[in-house]
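**Q** What follows is a predicted protein model with its sequence.
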Amino acid sequence: MTLSRYLDECAIRAAAVLGHGVEASISLREHGISLRAGSSTPGAGRCDQAEARADTGPCIDAMRRGTVLTTRLADMVPGWEAWQAAAEAEGFVQALAVPAEVGPGARVAINVYSRTPGDWPAGLVDAAVGHAALAADAVRLQLQFADLGDAVAGLYRTMTDRATVEQAVGAIMASNDCPEDEARAVLRTAADRRGLTEREVAEAIVRTLVLGGEGDVIGDLDR
């Protein structure tokens, strides 16, 4: 099973286990790039895509801070307008964002969405923490396999700079449902902010998302 499919299934299982009619989406951040990695429903996925494209929202802020965040859609949070508009359009009234560490500079988070107002049921937050940890374990394992796999390592290291960047741009476009120029700008900005080449940032994306899935792309990365 590819990583992208596993994270989709992880989001589906999380929503089913958490119950209470919730929906879930998983985001991954690495090298300052946010991508939607898996979702239990298209609606939850669209919310995370809007958040990733704006580079701000509960899931991204939770990963940046390393803390669990809860929010009600009725409470306007400055900077979250794009995510909030998407969540309201889907009929959600509140969300819970739970981050988990993958490794240095890389985190995942699970966004839990609900159309029912009121306090989160007892035990739901703890269960969401557990599912976020499972998603982080899956990404960590993928990176370890990429490190150990000579065939995989040899493949991405012998790819030309152009081919690597094109693969990464395609992954960003597919994950966040954004146009090519926006995906290229995301890659370029992430490289500039960290003093890295576009090849270095693109290689991280290809290594984690593309080669791990035999050409399949998944969604969300870290800052």
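**A** Happy to help now that I have it. Numbers count the residues shown, from 1 in each chain.
**Q** C-alpha only now, for contacts and for neighbours.
**A** Noted.
**Q** does the residue positioned nearest the centre of the chain sit in a helix, a strand or a coil?
**A** Nearest to the mean C-alpha position of the chain, counting by CA atoms, centre = their mean, stands S27 at 1.8 Å. Put simply, S27 is strand when judged by DSSP: H, G, I helix; E, B strand; the rest coil.
**Q** now do I110
**A** strand.
**Q** tally of neighbours for it?
**A** If you count neighbours by other CA atoms under 10 Å, I110 ends up with 34.
**Q** can you check P42 too?
**A** So P42, with other CA under 10 Å, has 14 neighbours.
**Q** hey, where'd the strands end up in this protein?
**A** Using DSSP state E, the strands of the chain run over residues 23-30, 33-39, 69-72, 94-103, 106-114.
**Q** Need those in JSON lines (columns: distance to A14).
**A** Below are the strands of the chain laid out as JSON lines (distance: least, CA to CA, whole Å):
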{"stretch": "strand 23-30", "distance to A14": "7"}
{"stretch": "strand 33-39", "distance to A14": "10"}
{"stretch": "strand 69-72", "distance to A14": "17"}
{"stretch": "strand 94-103", "distance to A14": "12"}
{"stretch": "strand 106-114", "distance to A14": "9"}
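**Q** nearest to A190, of those strands?
**A** strand 33-39 (6.5 Å; CA to CA).
**Q** now that closest one: how far from the chain's centre is it?
**A** Here strand 33-39 is found 3 Å from its chain centre; the criterion is CA atoms, centre = their mean, to the nearest Å.
**Q** Please apply the same query to stretch 199-208.
**A** Chain-centre distance of stretch 199-208: 15 Å, with CA atoms, centre = their mean.
**Q** now stretch 27-46
**A** 3 Å.
**Q** and if you look at stretch 40-50?
**A** In terms of CA atoms, centre = their mean, the centre of stretch 40-50 is set 11 Å apart from its chain centre.
**Q** So which bits of it are buried?
**A** For stretch 40-50, the buried set under the neighbour-count rule, 16 or more other CA atoms under 10 Å, comprises S40, G43, A44, G45, R46, C47, D48, Q49, A50.
**Q** Could you do stretch 90-103 as well?
**A** Here stretch 90-103 shows E90, F92, V93, Q94, A95, L96, A97, V98, P99, A100, E101, V102 as buried, counting by 16+ other CA under 10 Å.
**Q** put this beside the first:
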Amino acid sequence: MEPLVHADQILSLHELVTGTADIKAILQGVTGFASTALTQAAGDHIDCALTLRRRKRTATVAGSSDKAVLLDHIEQNLGQGPCLDALDQGKPLLLDDVATDVSWPEYSRALAAEGCRSALGVPMDLGETSEAVLNFFASKPGLFTPGVIDEAAAFAHLAGSTLRLAIRIETVEQLNADLKSAMASRTVIDLASGAIMAQNRCTQEEAFKLITKASSHRNEKVHKVATDIITKLTGAAGATPHFED
């Protein structure tokens, strides 16, 4: 019996994270690998969509095809289906046949109208700050056998580790970018304060108060006022400090 988690899946997911820091591109790649893995396991084509939710951010949806994304959005809009319930219950949930399964009647009718006969929702463990679920779709009923569901759960476990790493990397890169932006803003403000100190022979605190007062009167951010001061003095568009990574 072949292992549920294949070496080529591990390698492909690893290369996916090392090749890009774009979360949407990583999600797109994961759905493609998931579709391929489940298609091989089921012996018939299976599409996959992935929904990622993070605190204070809108949900990100990716899919192995446009149709997979459409079917996933239908479930999100209806607020019912195996994908959503799988997230709540923390385990795979199956809609085996839209013609006979009465668990999610409205969603079953919507799937049938799009030519989809069965669906499988598989949650992914991403920790406390994020959650994600894989949503698999088939044009035939009965394809999601216990063995195929086990394959989907094993892939979700592996892909969950990949996504956790990708989210951590993205978070660190965003913090780094925010820090650089803050340092650049502080540099411009310090330069403007220095210019005011030289012109008015005042302290740095007094110079900064003048900038903040101008900011309040103009209803502009302090950084914008400081940039305007530097531009008037030098004829250049403010300071553009460079920070090494």
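**A** Great, that's in hand. All figures in this text were calculated on a predicted structure; none of them were measured in a lab.
**Q** TM-score for the pair, please.
**A** Scored against TM-score structural alignment, normalised by the length of the first structure, the superposed chains reach a TM-score of 0.60; 156 aligned residues with a CA RMSD of 2.8 Å.
**Q** Out of the strands of the first structure, flag the one nearest E166 of the first structure.
**A** Across the strands of the first structure, closest to E166 of the first structure is strand 33-39 (CA to CA), at 15.5 Å.
**Q** Touching that closest one from outside, list them.
**A** Among residues not part of strand 33-39 of the first structure, those counted as contacts by CA atoms under 8 Å, 6 or more residues apart in numbering are 4-5, 7-12, 24-29, 45, 48-49, 52-53, 55, 60, 172, 175-176, 186-187, 190, 218-223.
**Q** cool, and stretch 70-89 of the second structure?
**A** If you take CA under 8 Å, 6+ apart as the criterion, stretch 70-89 of the second structure is touched by 49, 92-95, 104, 106-107, 110-111, 114, 119-123, 131-135.
**Q** Which stretch of the second structure lines up against stretch 173-191 of the first structure?
**A** With TM-score structural alignment applied, stretch 173-191 of the first structure matches no range in the second structure.
**Q** Figure out how far that stretch is from the centre of its chain.
**A** Its chain's C-alpha centre and that of stretch 173-191 of the first structure lie 14 Å apart, by CA atoms, centre = their mean.
**Q** By how much does the helix ranked longest in the first structure deviate from the second structure on average?
**A** Ranked by number of residues, the top helix in the first structure under DSSP state H is helix 124-148. When the second structure is superposed, helix 124-148 of the first structure averages 2.4 Å from its matched positions, counting by mean CA distance after the TM-score superposition for the first structure.
**Q** May I see the buried residues of that helix?
**A** Going by neighbour count (16+ other CA under 10 Å), the buried part of helix 124-148 of the first structure is 124-125, 128-129, 131-140, 142-143, 145-146.
**Q** Ok, stretch 113-120 of the first structure next?
**A** Neighbour count says stretch 113-120 of the first structure has Y113, S114, R115 buried, by 16+ other CA under 10 Å.
**Q** show me what contacts A153 of the second structure?
**A** With CA under 8 Å, 6+ apart, A153 of the second structure has these contacts: P92, V122.
**Q** next one: the one 4 residues further on
**A** Contact criterion CA under 8 Å, 6+ apart gives M124, D125 as the residues in contact with H157 of the second structure.
**Q** Go again with 10 Å.
**A** V5, V122, P123, M124, D125, L126, E151 (CA atoms under 10 Å, 6 or more residues apart in numbering).
**Q** measure the counterpart of it in the first structure to D192 of the first structure for me?
**A** Under the alignment (TM-score structural alignment), H157 of the second structure pairs with A133 of the first structure. Distance from A133 of the first structure to D192 of the first structure, counting by CA to CA, to the nearest Å: 30 Å.
**Q** Over to A89 of the first structure?
**A** 34 Å.
**Q** again with V152 of the first structure
**A** Taking CA to CA, one finds V152 of the first structure at 27 Å from D192 of the first structure.
**Q** Ignoring the adjacent residues along the chain, who's closest to T116 of the first structure?
**A** Excluding its sequence neighbours, the residue lying closest to T116 of the first structure (CA to CA, 6 or more residues apart in numbering) is V93, at 6.5 Å.
**Q** actually R184 of the first structure, not the one I typed
**A** Using CA to CA, 6+ apart, the nearest residue to R184 of the first structure is V169, at 6.0 Å.
**Q** likewise L18 of the first structure?
**A** That would be L124: by CA to CA, 6+ apart, it lies 5.9 Å from L18 of the first structure.
**Q** corresponding residue for the one you found in the second structure?
**A** Using TM-score structural alignment, L124 of the first structure pairs with V148 in the second structure.
**Q** So its match is in contact with A34, correct?
**A** No - using CA atoms under 10 Å as the test, V148 of the second structure is too far from A34 to be in contact (11.6 Å).
**Q** Check the contact lists of the two and give me the overlap.
**A** Common neighbours of V148 of the second structure and A34 (criterion: CA under 10 Å, 6+ apart): Q40.
**Q** For whatever residue of the second structure lines up with A95 of the first structure, give me its contacts.
**A** Alignment note (TM-score structural alignment): A95 of the first structure maps to A119 of the second structure. Residues counted as contacts of A119 of the second structure (CA under 10 Å, 6+ apart) are 46-48, 71, 81-83, 93-98, 108, 111, 135-144.
**Q** change it to 7 Å
**A** L94, L95, D96, F136, F137, A138 (CA atoms under 7 Å, 6 or more residues apart in numbering).
**Q** how do those look in the first structure, which are kept?
**A** Among those, the ones whose aligned partners also touch in the first structure (both residues aligned by TM-score structural alignment, their matches' CA atoms under 7 Å) are L94, L95, F136, F137, A138.
**Q** Quick check: the aligned residue for the first one in the first structure?
**A** Pairing criterion TM-score structural alignment: the partner of L94 of the second structure within the first structure is identified as T70.
**Q** Could you measure from that match over to V77 of the first structure?
**A** Distance, T70 of the first structure to V77 of the first structure, using CA to CA: 11 Å.
**Q** Could you check which of these two has the larger neighbour count?
**A** T70 (17 against 13).
**Q** Okay, that one and R140 of the first structure: tell me how far apart.
**A** Taking CA to CA, one finds T70 of the first structure at 26 Å from R140 of the first structure.
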